[in-house]
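Q: quick one, fold the following:
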Amino acid sequence: MARDETGPHDAGLVAYLDGALTPQERAELEGRLADDGTLRARLDLLARGDRPFRAAFDAVAAAAPRARLEAMLAEALQPQAALAPAAAIRATLRRPWFAVRPAALAAGLALFALGVGAGRYAPAEWWPSFGTASEQDSPEAWRSTAADYLALTTSQTLLAMPRDQALIRSDLAVVGKKLGLDLSPDRVELTKLALMRVDLYHFRNAPLVQITYFDPENGPVALCILGRKQAPEAPESERRNGMNIAYWSSGDHAFMLVGRAPDEVLAPLATQLAQRLS
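A: All right, here's what the predicted structure looks like:
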């Protein structure tokens, strides 16, 4: 029997947690939660903040022109120059709106939004910091990101937009060249799994290729390849973000096979791919 992948998207579960659903939508979702242990586990995962929000907001914080915004605020609030930025913002917001210079209001709100955004979506254990650089750069971080992305993919995702096989072969040639790895169809095809699409991403300046298959029994399965040197390692198994993973490395590339399929399905496929691609 094929796995049931239907149900609310993460956006619907987040809306439920935020109290943003209509009474009817809330009642329908609560009915499903009462009968679906997997869905309850997913809701609990989102409620605990066990998602890669830290990396996302680190990127936002890194790109945000905070220094420039604070400089604008300081310049616009000359009478408040002796105050710390947070105190200056509070003092500004207490003033009548018509007494606040537009530049000060814009800069203050931008800094406020940056702080609220990080605080709203980061788990409590990340406050007030977002972890160390060593945690974010760990060899396992890319596997968490790739697993989390595939968790949003269902069988309907793949079957609703089938790809032409000639295009898939062309895509394999393009991404194989990018990785410096032979990804001809005979090396990546898997028995009983239909090769559905090929995508090229980047993870911290390294090319990341995702080759997605359709397993009629277990839904999407993806072979992910990161073009980054890593010590050779034989296939091992783990579970991340609700997904099963078999991972290994060849020295010049890191690999993972990820999906909802059980370990007894993924492990032999990973061994087969490791022999072909390493």
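
Q: CA atoms for contacts and neighbours, from now on please.
A: Will do.

Q: quick check, Leu158 in a strand?
A: No: counting by DSSP: H, G, I helix; E, B strand; the rest coil, Leu158 is not found in a strand; it is helix.

Q: so how far is Ile211 from Arg197?
A: Going from Arg197 to Ile211 by C-alpha to C-alpha, to the nearest Å gives 6 Å.

Q: second input sequence below; structure requested for side-by-side comparison:
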Amino acid sequence: MMTDLKHAEMPSDEMLVAFLDGELEGAERARIDTLVKTDKAVGARYEFLSRSEMAFYDAFQPLLENAPTAKLEAILSGLPASVTAEPVPRDWSRRGFMAAAIAFVFVGVAADRAYIGMQDVSSERDGSEWRAVVAEYLSLYTPETLANLTSDEQSQNAQLRNVGDKLGLALPVEAVSLPGIPLKRAQILQYDGKPLGQIAYLDPEHGPMALCIVQSSKGAAAPQTERRRGMNVVYWSDQAHGYMLIGRNPADRLNDLAERVRTALNA
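A: Now for the predicted structure:
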């Protein structure tokens, strides 16, 4: 009768397959044999692997034939030779095939991540990288993130002066206040080694929103809109700074608020 060995360590699938294929010898084979016979979990796993007599090569062949080879070859040309693979011979043992399968998975994941990374970089080369970072950061906010922050006028003025000093920009509280939406905090963050000002608000209906500002030499640009991380964004720039107002507010309402701030800061 099989019993549970509470302190027995579960052998890896590779080890069990090696035992199944007769590739273990001596003490190691005896150890695995004992575990298979006396440990229920090990025995069940061994039984599962021993029933796996399918034609592994034939099962994977359609995946290999349908792989996006053109894209992958271009990406894989930059990967180390250690992760490339020769065609799989049909007389490989299951242990050998498992190792090859792991290699294929590694190459596939590495290639896919490299491709995604290149797509992300290329899609943000228009100068919008900082907006993507802000959107990702703000998507983590909940109303509780801002609810208990001190919002007295003296503290706000001090915070806004500090942010303005770092950015080289006057930020009077009346210019960045939004009707019916409390200003909760102004702080300096950093993006790409440069200061990024964040003025955070808590809309009673739509939750956290933020006015973010960076120094920019791209010149003045009229307000534009976009969607990021499920939030609406209005962004614009003057001769020295880039701005974005982001939140879950309806797009038309956010446009009105952004225009109010833009007009006040230009006054």
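
Q: drop the TM-score for these two in here.
A: TM-score for the superposed pair, counting by TM-score structural alignment, normalised by the length of the second structure: 0.55. Supporting figures: 163 aligned residues with a C-alpha RMSD of 2.5 Å.

Q: returning to that earlier point: between Arg197 and Ile211 of the first structure, which contacts overlap?
A: When C-alpha atoms under 8 Å, 6 or more residues apart in numbering defines a contact, no residue borders Arg197 of the first structure and Ile211 alike.

Q: what's the residue sitting nearest the centre point of the second structure in contact with, if anything?
A: By C-alpha atoms, centre = their mean, the second structure has its centre lying nearest to Glu136, at 9.1 Å. Going by C-alpha under 8 Å, 6+ apart, Glu136 of the second structure touches Arg229.

Q: now Ala200 of the second structure
A: Applying C-alpha under 8 Å, 6+ apart, the residues near Ala200 of the second structure are Leu183, Lys184, Arg185, Ala186, Pro208, Met209, Ala210, Leu211.

Q: can you tell me the element Pro268 of the first structure falls in?
A: helix 263-277 (DSSP states H and E).

Q: re the thing from before, aligned partner of the residue nearest to the centre of the second structure in the first structure?
A: Using TM-score structural alignment, the equivalent of Glu136 of the second structure in the first structure is Asp148.

Q: tell me if I am right that that match is in a strand.
A: No: read with three-state DSSP, Asp148 of the first structure is helix and lies in no strand.

Q: tally of neighbours for the corresponding residue of the first structure for Arg229 of the second structure?
A: Aligned by TM-score structural alignment, Arg229 of the second structure pairs with Asn241 of the first structure. For Asn241 of the first structure, the neighbour count with other C-alpha atoms under 10 Å is 19.

Q: can you give me the helices in the stretch 51-200 of the second structure?
A: 56-65, 69-76, 94-123, 129-138, 143-147, 153-167, 173-176 (DSSP state H, counting those that start in this stretch).

Q: could those go into CSV alongside distance to Ala30 of the second structure?
A: Listed next are the helices of the stretch 51-200 of the second structure as CSV, based on distance: least, C-alpha to C-alpha, whole Å:
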stretch, distance to Ala30 of the second structure
helix 56-65, 28
helix 69-76, 42
helix 94-123, 19
helix 129-138, 54
helix 143-147, 58
helix 153-167, 70
helix 173-176, 75
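
Q: quick one: closest of those helices to Met244 of the second structure.
A: helix 129-138 (7.4 Å; C-alpha to C-alpha).

Q: return the distance of the closest one from the chain's centre.
A: 12 Å (C-alpha atoms, centre = their mean, to the nearest Å).

Q: check which residues of that helix are buried.
A: Trp130, Arg131, Val134, Ala135, Leu138 (16 or more other C-alpha atoms under 10 Å).

Q: how far away is the third one from Ile213 of the second structure?
A: Counting by C-alpha to C-alpha, the separation of Val134 of the second structure from Ile213 of the second structure is 10 Å.

Q: any idea what Asp171 of the first structure aligns with in the second structure?
A: Asp171 of the first structure maps onto Gln159 in the second structure, by TM-score structural alignment.

Q: for the residue nearest to Ala206 of the first structure when sequence neighbours are not counted, what are its contacts?
A: Here the nearest residue to Ala206 of the first structure in space, its sequence neighbours aside, is Gly227; by C-alpha to C-alpha, 6 or more residues apart in numbering that works out to 5.7 Å. The contact partners of Gly227 of the first structure, by C-alpha under 8 Å, 6+ apart, come to Leu179, Ala206, Pro207, Leu208, Asp252, His253, Ala254.

Q: 6 Å instead, please
A: Leu179, Ala206, Pro207, His253 (C-alpha atoms under 6 Å, 6 or more residues apart in numbering).

Q: residue in the second structure matching the second one?
A: If I follow you right, that is Ala206 of the first structure. Counting by TM-score structural alignment, the partner of Ala206 of the first structure is Lys194.

Q: what is the neighbour count of its match?
A: Using other C-alpha under 10 Å, Lys194 of the second structure has 13 neighbouring residues.

Q: which stretch of the first structure lines up against the strand or helix carrying Glu28 of the second structure?
A: Here Glu28 of the second structure sits within helix 26-38, counting by DSSP H and E. Alignment note (TM-score structural alignment): helix 26-38 of the second structure is unmatched in the first structure.

Q: mind listing what's buried in that helix?
A: Arg29, Ile32, Asp33, Leu35, Val36, Thr38.
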